[in-house]
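Engineer: only geometry, no sequence info:
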C-alpha cells in the first residue's frame, strides 16, 4: 500500500528512514564484530562485510546530524551547547557507566576482560560504541565556536580545520575521530543550507548512477584499506558521502511503501537503540554460545541483530513515556515537559 510522503512536524521523513537503515547496519556490524572476536565467523566473510558496512554507515549519521546544525544554531545560539550537552553528553555519561559496569561484572563471559579501572577512564577515553556521541559532541563544539566568532566564513573555516587535520594526520586520541568525521558533518551542513535542494537530491533519479559509483568506491576502498592513512581517509570521505546519498535515495522511495514504516520507527528511536544494542546483542551471544551451546554463526547474526534492534526499541519507547525513566536518555527541563504534555493532549 502506498502512502504520500510527508513531513513529520519539522522533520524530513526520509531522514528518519535513512537513520533507520543506518541503525540496522550499526547493530549488524557490532554483532559481526563480537562474533569475530569470539572466533565464531568466517574471516573472509567478516573482512568483506565489515569493510562494506563501516565504509558508510557512520558517515551517514554525521551527515544527517550536520543537516540541521545551522537551523538549530540560529534558533537558539545561546542555548545550543547546553542542549547538545543534554542530548549527547548526558546519555554518553549514563550509558558508558552502565555498560562498562555490566562488562566488568560479566568479564568471565565476554570476549574481553574489562578491568574495574575502566569505570574511571570510560568517560575520558570512550569505550565501544560511545565514541560516536563523544565525537559528535566535540564536532558540535568546534563548529559552535567557529559559527559564534566567524559566522560569515564559518563553514569554510571548519572545512579548512578538517583539511589541515588531514594533511598533518592529526592522530590525537581520543580526538582522532573528531577531525576524521568533521568532513561528513560539514558536508551535511552544506547540503542542509538549502532544504529544497536537499529534497530534490533525495527524490532525484540518481539511484542507478549512485549504485555504480558506490560499487566503484567500495572496490577501491576495499583494496586500499591497508595502505596509508592518507589514502584510506580520503577514500572513506568519498565512499561515505556516496553511500549516504544512495541511502537517501532508497529512503525517499521506502517512505512511500507502508511495509517499510518500521525503518522510520527505528530511525526515530536510533539513539536508544544505539545506546543499548551492544548489551543486548552481547547477551544474546553469551546465552546462545555459553548456555544453549549454539555456535552456528547464522543463528547468532540473525538473533543478535533482531534482538539488538527490537529490545532496545521497546525499552526506549517505554522509558520515554516516563518523566523519570526518560532521564536515562536525555535531560528534560520544565519547558520540554510542557511541550511533551501539550503534544500528547
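Structural biologist: Thanks, I have the structure now. Note that the structure is predicted; figures quoted are calculated from it, not measured.
Engineer: alpha carbons only for contacts and neighbour counts from here, please
Structural biologist: Noted.
Engineer: List the buried residues of the helix or strand harbouring residue 164.
Structural biologist: Secondary structure from DSSP states H and E places residue 164 in helix 154-167. By neighbour count on 16 or more other C-alpha atoms under 10 Å, the buried set for helix 154-167 is 154, 155, 157, 158, 159, 162, 163, 165, 166.
Engineer: what residue is smack in the middle of this protein?
Structural biologist: Residue closest to the mean C-alpha point of the chain, counted by C-alpha atoms, centre = their mean, is residue 61 at 4.5 Å.
Engineer: Residues in contact with stretch 52-72: which ones?
Structural biologist: Outside stretch 52-72, the residues within contact range by C-alpha atoms under 8 Å, 6 or more residues apart in numbering are 15, 19, 22, 25-26, 29, 80, 136, 181, 184-193, 218, 221-222, 236-237, 239-241, 243-244.
Engineer: Just confirm residue 123 is within a helix.
Structural biologist: No. If the criterion is DSSP: H, G, I helix; E, B strand; the rest coil, then residue 123 is coil and not within a helix.
Engineer: A further structure is provided below for comparison with the first:
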C-alpha cells in the first residue's frame, strides 16, 4: 500500500509529543523542574492522544492482513523480539547507572520482563494483543462487537486489565475504519471540537488527579486523535513541514524505542558536566538528544545491516525454498 502523508504526519506529531513530554517528566521526576497546574494540564493533554494515535494507525494498517498466518507470525515475532531486546538493554543500562537514574531497577523486574514490561515498552505488548485480536475480527460488525466487549470489561474491571482493554480499543478502532467507513473527512469545526474534548478531559484528569485512561474519559482521547489527524492532514499541504513530520513518522518506531536513552542520557551528562546550566537550556538539549540519538543509532545500524537484529525494523521470516531436482537432459 502507498504511504499516506496524513498518517505519516500524524505519527510524526504523536512521536514528537511522546518525546517532549517524556523528557519533561524525566526532569520533574529528577526534581529539577516543578510541575505547576499548567505543566500538569499540558502533560495530560499530550498523554490523552499521542500513544492512542499510534494504536489507531497500527490497527488501520494491520487489519487487511491480520488473518494471514505469515503476517501474524512475522508481526508478533518482530514486536516481541523488539520488546525483549530493548527491555533487557534498558534494564542493564538502568542497573549500571542505578545511582543516577530516576527509578532504580531490581533483579525481580529482570526475571519478569517476558511478561511484565518496564519503562515505555508496554506499547509493544499492546500492539501484539491488538494484532492477535484482529485475526478473528474480520468484519466491521465483529470489530464493533469486540470494542463493546472490551468496553464492558473495562467498565466492570473484569480482569483488572482496564488499561490494556482500553488501549486495544484504539487498535480495533483503526481496524474498523479500514474495514468500514475509511478515514474520516477533515473538517475544521470537528478538529476544534476534538481539541476542546481533549482539553476538557485533560482538565478533568488534572483536577481529579486521575490519568486519561478510564473508559469514561475515552471520548476525550478520541477527540485528540481526530484533532491530530486533522492537523496532520493540514500539514500535508505545506511541503517543508510535511517532510519533517513525515520523516519523524516513518522513523517513529526507533524514536519510540530509543528516545529515553537519548533524553535521560543527555540529562544525566549535563547534570554531571555542567550542573549550573540554565534549566531551559538543559531541557532543550535533552529533547534534542531524544531525537538525535535514536536517529544516529538507527542510521549506523542500517549501514551495518543490523536494524532487524537489534529490533529496530520488522523481521520477515522467509519460507524455505522448495527443493528442486535437476531433470535429465
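Structural biologist: Now that the structure is in, tell me what you want to look at. Just so you know, these numbers come straight off a predicted model, no measurement behind them.
Engineer: TM-score of the superposed pair?
Structural biologist: TM-score of the superposed chains, computed with TM-score structural alignment, normalised by the length of the second structure, equals 0.87; 315 aligned residues with a C-alpha RMSD of 2.5 Å.
Engineer: quick one: which of the buried residues of helix 154-167 of the first structure is nearest residue 202 of the first structure?
Structural biologist: residue 155 (22.4 Å; C-alpha to C-alpha).
Engineer: when you align them, which residue in the second structure goes with the residue nearest to the centre of the first structure?
Structural biologist: Mapped onto the second structure by TM-score structural alignment, residue 61 of the first structure lines up with residue 54.
Engineer: before we move on, what SS does its match have?
Structural biologist: Secondary structure, three-state DSSP: residue 54 of the second structure is helix.
Engineer: What distance do you get for it to residue 173 of the second structure?
Structural biologist: 11 Å (C-alpha to C-alpha, to the nearest Å).
Engineer: ok, now residue 117 of the second structure?
Structural biologist: Relative to residue 173 of the second structure, residue 117 of the second structure is positioned 24 Å away (C-alpha to C-alpha).
Engineer: now swap in residue 116 of the second structure and tell me
Structural biologist: In terms of C-alpha to C-alpha, residue 116 of the second structure sits 25 Å off from residue 173 of the second structure.
Engineer: And these two? Which one has more around it.
Structural biologist: residue 173 (23 against 12; other C-alpha atoms under 10 Å).
Engineer: Tell me the spacing between that one and residue 145 of the second structure.
Structural biologist: 11 Å.
Engineer: can you check residue 135 of the second structure too?
Structural biologist: To residue 145 of the second structure, residue 135 of the second structure is 14 Å away according to C-alpha to C-alpha.
Engineer: Residue 308 of the second structure now?
Structural biologist: Look at residue 308 of the second structure and residue 145 of the second structure: by C-alpha to C-alpha, they are 36 Å apart.
Engineer: Distance from the chain centre to the host helix or strand of residue 303 of the second structure, please.
Structural biologist: Assigned by DSSP H and E, residue 303 of the second structure falls within helix 279-304. Distance of helix 279-304 of the second structure from its chain centroid, counting by C-alpha atoms, centre = their mean, to the nearest Å, is 17 Å.
Engineer: Check the mean deviation of that helix from the first structure.
Structural biologist: Helix 279-304 of the second structure, aligned to the first structure and superposed, deviates on average by 2.0 Å (mean C-alpha distance after the TM-score superposition for the first structure).
Engineer: now residue 225 of the first structure, nearest residue through space, not along the chain?
Structural biologist: Nearest-residue entry for residue 225 of the first structure: residue 232, 5.7 Å, with adjacent residues in sequence omitted and distances by C-alpha to C-alpha, 6 or more residues apart in numbering.
Engineer: hang on, that neighbour packs against residue 221?
Structural biologist: Yes. Taking C-alpha atoms under 8 Å as the definition, residue 232 of the first structure is a contact partner of residue 221 at 6.8 Å.
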